[in-house]
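Undergrad: with the sequence up front, the predicted model follows.
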Amino acid sequence: MSLPNTPALVANPDLLTLALETPHALDDVREGSPVAAYSELYADDVVELGVWSVTPGEFAGDKLGASEVMYVLAGDATITSDDGTTLELRPGVSFVTPDGWKGRWRVRESVRKLYVIWKHAS
């Protein structure tokens, strides 16, 4: 069943060159002056899909009340969870940050990712 005014198909042919228009503030920057931006491709009351990028630096991240799956399109970074788990991000890497995740991003080369966020019921 389709929702009123919801497109039947959402597509973008080149996520690497898609213009990112919405600046995004970063929490707890500890190194550098990272700048983030994104372009939302689809959103409803539960799900958001888009492309996000960030320039080099180190900053905190968290996922509270939502989970996120990400696919790295470009860049070089390390994510370290508060429990010490690390993941090296390179093009082609996919990963999930579940509801409640907290950690740090250390970006060496600007990262661009495709993301899907889904909200959890409060």
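TA: Yep, that arrived. Model, not experiment: these values are computed from the prediction.

Undergrad: contacts, neighbours, all on C-alpha from now
TA: Fine.

Undergrad: could you pull out the strands for this structure?
TA: 22-24, 27-31, 36-43, 47-54, 57-63, 66-81, 86-89, 94-97, 101-119 (DSSP state E).

Undergrad: tell me which other helices or strands the fourth one touches.
TA: Judged by 3 or more CA pairs under 8 Å, 6 or more residues apart in numbering; DSSP states H and E, strand 47-54 is in contact with strand 36-43, strand 101-119.

Undergrad: so which of these is the most packed in?
TA: Highest mean neighbour count among the helices and strands packed on strand 47-54 (mean count of other CA atoms under 10 Å): strand 101-119, with a mean of 19.

Undergrad: what's that one packed up against?
TA: strand 47-54, strand 57-63, strand 66-81.

Undergrad: any idea which of the strands of the chain gets closest to Asn12?
TA: strand 36-43 (8.3 Å; CA to CA).

Undergrad: neighbours of Ala77, just the number please.
TA: Ala77 has 20 neighbours, counted by other CA atoms under 10 Å.

Undergrad: put this beside the first:
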Amino acid sequence: MSALDAGSGLDAGAGSGVDAGSGIDAGSGLDARAVDLPHEALPAATVVSGAPTAALLPLATVGDTEIGIWEMTPGTASDTEADEVFVVLSGHAVIEFVSPPLPPLEVGPGSLVRLAEGMQTVWTVTETLRKVYVA
């Protein structure tokens, strides 16, 4: 992985996130890799194969920007992206870019990726994927 841009990734270290707006005391910290997340089934119209579930934990909003943790269990699902930068904390997936057409991107712990609003993607998660996002 070599570029930080739509459809590309840049390896980066994974860590924890804390924010004053999250209700989490900045002095206590948060292990974003270990926090329990409540999962829900993905909308049937987005599921391509398997029975993936997803979970979301918003941590903060700064202006129009949200920071949070997102997780998806194994399976394949389609998505239309928002402007987002994320770091993968755990798990593995391949992101296929339907529109615009770009080469598939394999992501795993430490991957840093930027997605552009409106991109149409298909995520194939082979090991539960957890990321911290800024969108």
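TA: Nice, thanks for sending it over. Since the model is a prediction, treat every value here as computed from it, not as a measurement.

Undergrad: could I get the TM-score for this pair?
TA: TM-score of the superposed chains, computed with TM-score structural alignment, normalised by the length of the first structure, equals 0.79; 110 aligned residues with a CA RMSD of 2.3 Å.

Undergrad: hmm, back to that, could you redo the helices and strands packed on strand 101-119 of the first structure as a markdown table and give each row distance to Asp14 of the first structure?
TA: Output for these, formatted as a markdown table (distance: least, CA to CA, whole Å):
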| stretch | distance to Asp14 of the first structure |
| --- | --- |
| strand 47-54 | 11 |
| strand 57-63 | 26 |
| strand 66-81 | 11 |
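
Undergrad: out of those, the one nearest Arg112 of the first structure is which?
TA: strand 47-54 (4.2 Å).

Undergrad: residues in contact with the closest one?
TA: 15, 20, 34-43, 107, 110-119 (CA atoms under 8 Å, 6 or more residues apart in numbering).

Undergrad: minimum distance to Val10 of the first structure: which of the strands of the first structure has it?
TA: That would be strand 36-43 among the strands of the first structure, by CA to CA, at 7.2 Å.

Undergrad: mean distance, the closest one to its aligned residues in the second structure?
TA: Comparison of strand 36-43 of the first structure with the second structure after fitting gives an average deviation of 0.7 Å (mean CA distance after the TM-score superposition for the first structure).

Undergrad: which residues of the second structure does that strand align to?
TA: The alignment of strand 36-43 of the first structure onto the second structure (TM-score structural alignment) spans residues 54-61.

Undergrad: and Pro13 of the first structure, what is it in contact with?
TA: Pro13 of the first structure neighbours (CA under 8 Å, 6+ apart): none.

Undergrad: just give the nearest non-adjacent residue to Pro58 of the second structure, would you?
TA: Gly68 (4.1 Å; CA to CA, 6 or more residues apart in numbering).

Undergrad: same list (the strands of the first structure) but as CSV, adding distance to Val10 of the first structure.
TA: Listed next are the strands of the first structure as CSV, based on distance: least, CA to CA, whole Å:
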stretch, distance to Val10 of the first structure
strand 22-24, 19
strand 27-31, 30
strand 36-43, 7
strand 47-54, 10
strand 57-63, 25
strand 66-81, 18
strand 86-89, 26
strand 94-97, 21
strand 101-119, 13
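
Undergrad: Pro7 of the first structure: which of these is closest?
TA: Here strand 36-43 is closest among the strands of the first structure (CA to CA), at 9.4 Å.

Undergrad: packing partners for that closest one?
TA: strand 22-24, strand 47-54.

Undergrad: about what we covered before: just give me the neighbour total for the residue nearest to Pro58 of the second structure.
TA: 21.
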